[in-house]
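Enquirer: Build the 3D model from these lines:
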Amino acid sequence: MIITDEELALTAAEAGAAVVRAMYGSAPVRVQKAAGDFATAADIEAEKTILDVIRAARPGDAVTGEESGRTGSAGTGRMWLVDPLCGTLNYAARNMLVAVNVALRVGSDVTVAASADPFADEVFWTDGDRAYVRRDGVDERLAPSSHSRLVDVNLDPPFPNAPGFQAARLLSDPRFGERFRPRVVSTTLAVAWVAAGRRAAYVTDGHLRDSVHFASGIALCQAAGCVVTDLRGEPPHTGAGGLVAAADRETHAALLELIRDQRSPDR
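Expert: Here you go, the predicted model:
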């Protein structure tokens, strides 16, 4: 039986989410990666499970995993980007706000993606044209909305655009508080929430090309009809880096103005 790329992304994300869910609550075995950065046994086991699913169906594709790095043929134009547990620090602290991200880049475009919430039993996914959330086997079309005024801001490093842009300074701007309500979830599940209308926007610094963390969320937002740019309003991966994903143009414009003012010499 031939499985489509979008169904493979869904199957792989769901398989990883099942591992994350099953291992939740046990004393996390930490594998140190760098100063302040670590993986848990759940990260490693979930990634192994996801990669097994992908390799069984697409043995010729390359894969970049958060924990195992790049494997597969260097010549292929198909690259799976896998983040088995986005929100490791949350998870280790027994906080259920995490995501399992699986995306496929073909050439320069992410063509399918899935972002699973292991604890809400939801998978946000896109076939590259439209975006959905799957619950109990039923797909519902995603509809962005800025009604909540909730804007998630990522405070995790790196910060390549500092000091010209600093996320913490954005949160402290009184104009931000007048218009929006900040949230700091510390997982890219919040990017999928923009596509789903549960967040008005998401803002982060960083160089995000081929990011195992952000590829799925960006693809979801684009397919859902969100406004998605870098920190200077350019298409993603073409300019300053970072990400502003907003439910509508008005919200996006307001956030870009606040970000632009951080670079102003009189501020």
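Enquirer: rest of the way, CA atoms for contacts and neighbours
Expert: OK.
Enquirer: list the helices and strands the lengthiest helix in the chain packs on?
Expert: If you go by DSSP state H, the chain has its longest helix at helix 5-23. Using 3 or more C-alpha pairs under 8 Å, 6 or more residues apart in numbering; DSSP states H and E, the elements in contact with helix 5-23 are helix 41-57, strand 78-86, strand 99-106, strand 109-117, strand 122-126.
Enquirer: same thing but 6 Å
Expert: With contacts defined as 3 or more C-alpha pairs under 6 Å, 6 or more residues apart in numbering; DSSP states H and E, helix 5-23 has these neighbours: helix 41-57, strand 99-106, strand 109-117.
Enquirer: gap between the longest one and the chain center?
Expert: For helix 41-57, the gap between its own C-alpha mean and the chain's C-alpha mean amounts to 18 Å (C-alpha atoms, centre = their mean, to the nearest Å).
Enquirer: what angle do that helix and strand 78-86 make?
Expert: 160 degrees (axes from the mean of the first three to the mean of the last three C-alpha atoms, to 10 degrees).
Enquirer: Helix or strand next in line after helix 41-57, which one?
Expert: Proceeding N to C from helix 41-57, the next assigned helix or strand is strand 62-65, under DSSP states H and E.
Enquirer: run this one through as well so I can compare:
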Amino acid sequence: MINSYAGLDDAAVATAAARAGAELVHEMYGQRLTRIDKVAGDFATDADIEAEKAILGILRAARPDDAVLGEESGHQGAAGAVRQWLVDPLCGTLNYAVGNMLVAVNVALRDGAAAVADPFSGEVFCTDGETAWVRHEGADARLAPTSATQLVDVNLDPPFPSAPGFQAVELLAHPWFMEHYRPRVVSTTLALAWVAAGRRAAYVTDGGDLSGSVHFAAGIALCRAAGCVVTGVDGAPVGQKGRGLVVAADAETHGLLMSVIRSRSENRT
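Expert: A predicted model of the protein is given here:
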């Protein structure tokens, strides 16, 4: 059998894998789904499992020597593999389970190419690690971040490891923030893709090291390649020493948000 994926570059592999997962998510939408409980109220569904199987099938065919970290299946492949793919087959499972279409499918090569697919719009946001674009109905358009919308997505999902020093929800009570921006809550990686695409001015979430997270790696890669400003909530580079994410379309927006975050933190100390 001819391996149709073997000759693809990493961005094309990420795109094909994310699209395959998105097709399963779209196909299973509205069906009666089995709920698989995990921890602390977190759960997966049949759609998560089947989408991840479809993604892994393409990654195995295209990059058999690479390791994979899947949200549902865990680590696969050689422990000493030089390259690792990070897979979140259905980001926004709770949204999906209650009939909300705001979900994403994430596939990222650590420190490399990545794709975020929207199962319902048909868009796939892609990067080769240097440039970023969105593919829709066979056409590609370069991603161009801008803060013109003044919309900022704030992730309100727990846990909040930076509390009491900082909690993202506190932005919503800050008079200056509410005067200049309009908050949104999406609870999926689409929020990051939308910053890269100019549909959001920024995104803020609490958390620990998110650089190697199956939930965030693809979105972070997109935003960096598109030219967004990406740091932790403490202003440090995203990584083991950084906490959470502040992703902004431009330096001015990022600076303004960091000023608000620091003022809230200083008032707590």
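Enquirer: now what about the TM-score between them?
Expert: With the length set by TM-score structural alignment, normalised by the length of structure 1, the two chains reach a TM-score of 0.96; 263 aligned residues with a C-alpha RMSD of 1.1 Å.
Enquirer: What lies in contact with the longest helix of structure 1?
Expert: If you take C-alpha atoms under 6 Å, 6 or more residues apart in numbering as the criterion, helix 5-23 of structure 1 is touched by 42, 46, 50, 53, 100, 102, 112, 114, 116, 118, 127.
Enquirer: likewise stretch 73-92 of structure 2?
Expert: Taking C-alpha under 6 Å, 6+ apart as the rule, stretch 73-92 of structure 2 contacts 48, 51-52, 66-71, 103-110, 188, 214-215.
Enquirer: Please repeat the previous calculation with a cut-off of 7 Å.
Expert: Residues outside stretch 73-92 of structure 2 that contact it (C-alpha atoms under 7 Å, 6 or more residues apart in numbering): 21, 48, 51-52, 66-71, 102-110, 187-189, 214-215.
Enquirer: Could you do stretch 128-142 of structure 2 as well?
Expert: So stretch 128-142 of structure 2 is in contact with 10-11, 112-114, 122-127, 143, 221-222, 225-226, going by C-alpha under 7 Å, 6+ apart.
Enquirer: cool, stretch 218-226 of structure 1 as well?
Expert: 110, 113, 125-126, 128-131, 142-144, 192, 194-195, 228, 245-248.
Enquirer: What does Ala22 of structure 2 correspond to in structure 1?
Expert: Taking TM-score structural alignment, Ala22 of structure 2 has Ala17 as its aligned residue in structure 1.
Enquirer: Quickly note the distance from that match to Thr229 of structure 1.
Expert: Here the distance between Ala17 of structure 1 and Thr229 of structure 1 works out to 29 Å (C-alpha to C-alpha, to the nearest Å).
Enquirer: Please say which of those two ends up with more neighbours.
Expert: Taking neighbours as other C-alpha atoms under 10 Å, Ala17 of structure 1 and Thr229 compare with Ala17 leading, 31 against 24.
Enquirer: before we move on, the earlier item: next secondary structure element downstream of the longest helix of structure 1?
Expert: Counting by DSSP H and E, what follows helix 5-23 of structure 1 is strand 30-34.
Enquirer: Would you pull up how far that following strand lies from the middle of the chain?
Expert: Distance, centroid of strand 30-34 of structure 1 to centroid of chain: 21 Å (C-alpha atoms, centre = their mean).
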